[in-house]
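Enquirer: got a sequence here, can you model it:
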Amino acid sequence: MRVMISGGGTGGGVYPALAVVEALKARQPDTVFLWVGGKRGPERDLVEREGIAFEAVPGGPIAGVGARALISLPRIAAGTLRALGLVRRFRPDVLLMTGGWVTIPATLACWLSGVPVVILMPDLEPGGTIRVLSRVAARVAVVAPESARFFRPGQAIETGYPVRPALLRAAGYDVLGQPLGEAAATRERARKRFGLAEGMLTLLVSGGSTGARSINRALTTSLERILACEGDGPGCQIIHISGRLDQEWVQRRADELPPELAARYHPVAYLHTDDMALALAAADLVVSRAGASTLGEFPLFGLPAILVPYPHAWRYQKTNAEYLVSRRAALRLDDDRLEEDLAPLVCGLLKDGDRRERMAASCRALRRPDAAARVAEVLAGPVQAASTESRGKGT
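Expert: The predicted model follows:
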């Protein structure tokens, strides 16, 4: 099978598609891939690091009017012409796209060329690009059944959120979501990696790869109070992923702590996948934004969460957070209430082990370790249908 993939702009559309790539390789080792993305996004480095061929095409957002639209339309046209050439040369059997305006040229090119289009929607609600391009898609793989209402009847298929293979292995699953019998990431390994104390509750705070300044400020303002929270033992310990932009001043704040508290506060700028897996395995509670990955990664590790949706973007993070809240797997904390409410919420959950365990159980119930394998099956459907139709025309 020859699979063209289009996604990028942020890591949110790249990582789940890479998980599907690994599932496809496990199912069909001779599968060939070509990734079509933007010229300036992070996708090229992420994709080429995995040994996948990458081609960049111009493009632009379809939303907006006036000067913005005048700039975008010629770029989309040029990108579509470039993508048409790539389709002719690569001859894909199917396109997998994950949304964002960088996917417009490849999607239009495949549609015009008669190549089936399958959308993988990482979030619970479609953005503008997916809303428009779903009209030309054969199937849409969605995280939860609630998302089916945005698409025509029978078009959406629930698969779950495809989690990165390294995190699957860390939680004890192979790339197809089958149990391995033993998790690669254990609390003992996490304690050694981060210097954590045994028998003490661990809070993980993360704002994503670039950090979240409002979360960083609220946490550092309340550090002494949160570190002194009595959970199942005296106080707690914190792994804080600050992002590179705030690393310097967060470290200065850490240096101001008394030695007995500083020993329990572990700020880092960024964690690569293996270390992130250890942090997730170590945590008893997490505070984070509500990006798409929370829908897959927190359930995989059964992590109760306090979710802080990013307020300066489209509503998808609020929708993601509300979904986990409605399933009693998380609490939502609005960004403008962080400094007032973060410490009381964290301390309240650290002190209430029964509530944390109920939230963890609810989170685990949403676990879909075989999501990438399910998306791989969805991709195979239109390919098989096209093959059957082709054979029928040949008889």
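Enquirer: please make it C-alpha for all contacts and neighbour counts, starting now.
Expert: Noted.
Enquirer: return the distance of residue 200 relative to residue 264.
Expert: From residue 200 over to residue 264 the distance is 10 Å, taken as Cα to Cα, to the nearest Å.
Enquirer: check residue 91 too.
Expert: 55 Å.
Enquirer: again, but for residue 72
Expert: 50 Å.
Enquirer: the strands in the stretch 101-250 of the chain, which residues?
Expert: 117-121, 139-142, 156-158, 201-206, 236-241 (DSSP state E, counting those that start in this stretch).
Enquirer: of residue 200 and residue 264, give the one with the bigger neighbour count.
Expert: Neighbour tally, residue 200 and residue 264, criterion other Cα atoms under 10 Å: the higher count belongs to residue 264, 20 against 17.
Enquirer: for the more buried one, which residues are in contact?
Expert: Going by Cα atoms under 8 Å, 6 or more residues apart in numbering, residue 264 touches 196-197, 227, 236-238.
Enquirer: now show me the structure for the sequence below, then we'll compare the two:
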Amino acid sequence: MQQTNEPLRIVLSGGGTGGHIYPALALCQRLKETNTSVEFLYIGSERGLEQRIVSEAGIPFKSVEIQGIKRSLSFENVRTIYLMYTAIRQAKKYLREFNPDVVIGTGGYVCAPVLYAATRLNIPTIIHEQNSVAGLTNKFLARYVDRIAITFERVRNDFTKYNKKIRLVGNPRAQEVYQLVDKNQLNINNLEAINRVKQVLIVGGSRGAEPINEAALKQYELWKDKPYEVTVVTGRGQFETLNEKYKEIIPHNVHLKEYISNMPEQLMQTDLIVTRSGATTLTELTALGIPSILIPSPYVTNNHQEKNARDLVDKQASRMILERDLTSETLVKEVDHLMGHTEQRQMMGKNAFEMGIRDAADRFIDLIDELVNNI
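Expert: This is a model prediction of the structure:
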């Protein structure tokens, strides 16, 4: 990023889920490391997670009122149109006051009024699509913005009319995660460490995934006497109930945890992970080269988690169990197979690592530089 006497001013927008927020924060952190003169403003919704997360990160936050459009005929869509109009007006006010050099949207319906307002004010704009299938908001914004940053090649198919705008940059979270770990441990899955018990991590996200917890624990006796340890991260909403139910009866090689705060470090001690296939999760797995069994959530827009997972499965970097096929038996059978075939598991980790884009934040910064200085 070129240094000037004037600070670089960047507006970020994204919300609804952590998958839209954390890439933005990772980009902010890298920009602070590479540019001593940079200022941020985050525009989001008070109803999403972003206000708390962004404020805790120390980034100025402003909000607009907006809601997603219903896919069926509904009177609420009339209100959505009204809120969109008023949110665009409010966003224009914020943008005129802050006078940014570039506006970046990382997903979620709150981006629609903010990025659209920026294009009307002739401010350079970028949208970032983290998934293998484009979200509705990014599809809407694609025709207006200057650049479309993508994480997976597959998503180009959703932006065929705008191919000249597309840049493959990856997910800034990958670079952040890679920088957090001890590089000496990166070959942990390629070494048969002496006196180290193999580790399987089962996690459904910070709030947990009930179907995954049930499959992991309902027939807990299936894990007994396995030559590896199993850690089930239940999520904050389910830990107390499950711990009370199972703590006295599960095998000694099975451990329950509520939440893991240092996930990158935990992943480096993991031989196999069973998890969902959200964009941020896959970014972390490919950044570090962790073999995985993916169980896509079927409750997401456009079934994008299954399409995310298929990107890894097609490259033999992961195995997949659809939730409709998930039982205790299928889960244990799949875990047993991979834990018993070390070479296959190691190859999966190697293939995952080759998919990772570990300089994603720097690529994004180059894209900002290109846009700000040349548009």
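Enquirer: which neighbours do residue 200 and residue 264 of the first structure share?
Expert: With Cα under 8 Å, 6+ apart as the test, residue 200 of the first structure and residue 264 both reach 236-237.
Enquirer: residue 361 of the first structure contacts residue 300, correct?
Expert: No - here residue 361 of the first structure lies out of contact with residue 300, judged by Cα atoms under 8 Å, at a distance of 11.0 Å.
Enquirer: quick one, which of the two is more surrounded?
Expert: residue 300 (25 against 17).
Enquirer: for the more buried one, give me its contacts.
Expert: 168, 171, 364, 367-369.
Enquirer: can you redo those residues as CSV with distance to residue 286 of the first structure and neighbour count?
Expert: Converted to CSV, these look like this (distance: Cα to Cα, whole Å; neighbours: other Cα atoms under 10 Å):
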residue, distance to residue 286 of the first structure, neighbour count
168, 18, 28
171, 17, 26
364, 15, 18
367, 17, 19
368, 19, 21
369, 20, 30
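Enquirer: with respect to residue 341 of the first structure, which of those is nearest?
Expert: Using Cα to Cα, residue 364 is the member of the contacts of residue 300 of the first structure that lies nearest residue 341 of the first structure, at 26.1 Å.
Enquirer: SS state for the counterpart of that closest one in the second structure?
Expert: With TM-score structural alignment as the criterion, residue 364 of the first structure lines up with residue 353 in the second structure. Recorded secondary structure, residue 353 of the second structure: helix (DSSP: H, G, I helix; E, B strand; the rest coil).
Enquirer: which of the contacts of residue 300 of the first structure fall in helices?
Expert: Counting by DSSP state H, the contacts of residue 300 of the first structure place 168, 171, 364 in helices.
Enquirer: so who does the residue nearest to the match of residue 364 of the first structure when sequence neighbours are not counted touch?
Expert: Leaving aside its chain neighbours, residue 353 of the second structure sits nearest to residue 289 (3.9 Å; criterion: Cα to Cα, 6 or more residues apart in numbering). By Cα under 8 Å, 6+ apart, residue 289 of the second structure lies in contact with 186, 348-354, 356.
Enquirer: can I get those in TSV including distance to residue 202 of the second structure?
Expert: What follows is the contacts of residue 289 of the second structure, written out as TSV (distance: Cα to Cα, whole Å):
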residue	distance to residue 202 of the second structure
186	20
348	17
349	17
350	20
351	21
352	18
353	20
354	23
356	21
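Enquirer: what's the closest of those to residue 35 of the second structure?
Expert: Distance to residue 35 of the second structure, by Cα to Cα, is smallest for residue 356 among those, at 24.7 Å.
Enquirer: gap between that closest one and residue 296 of the second structure?
Expert: Taking Cα to Cα, one finds residue 356 of the second structure at 19 Å from residue 296 of the second structure.
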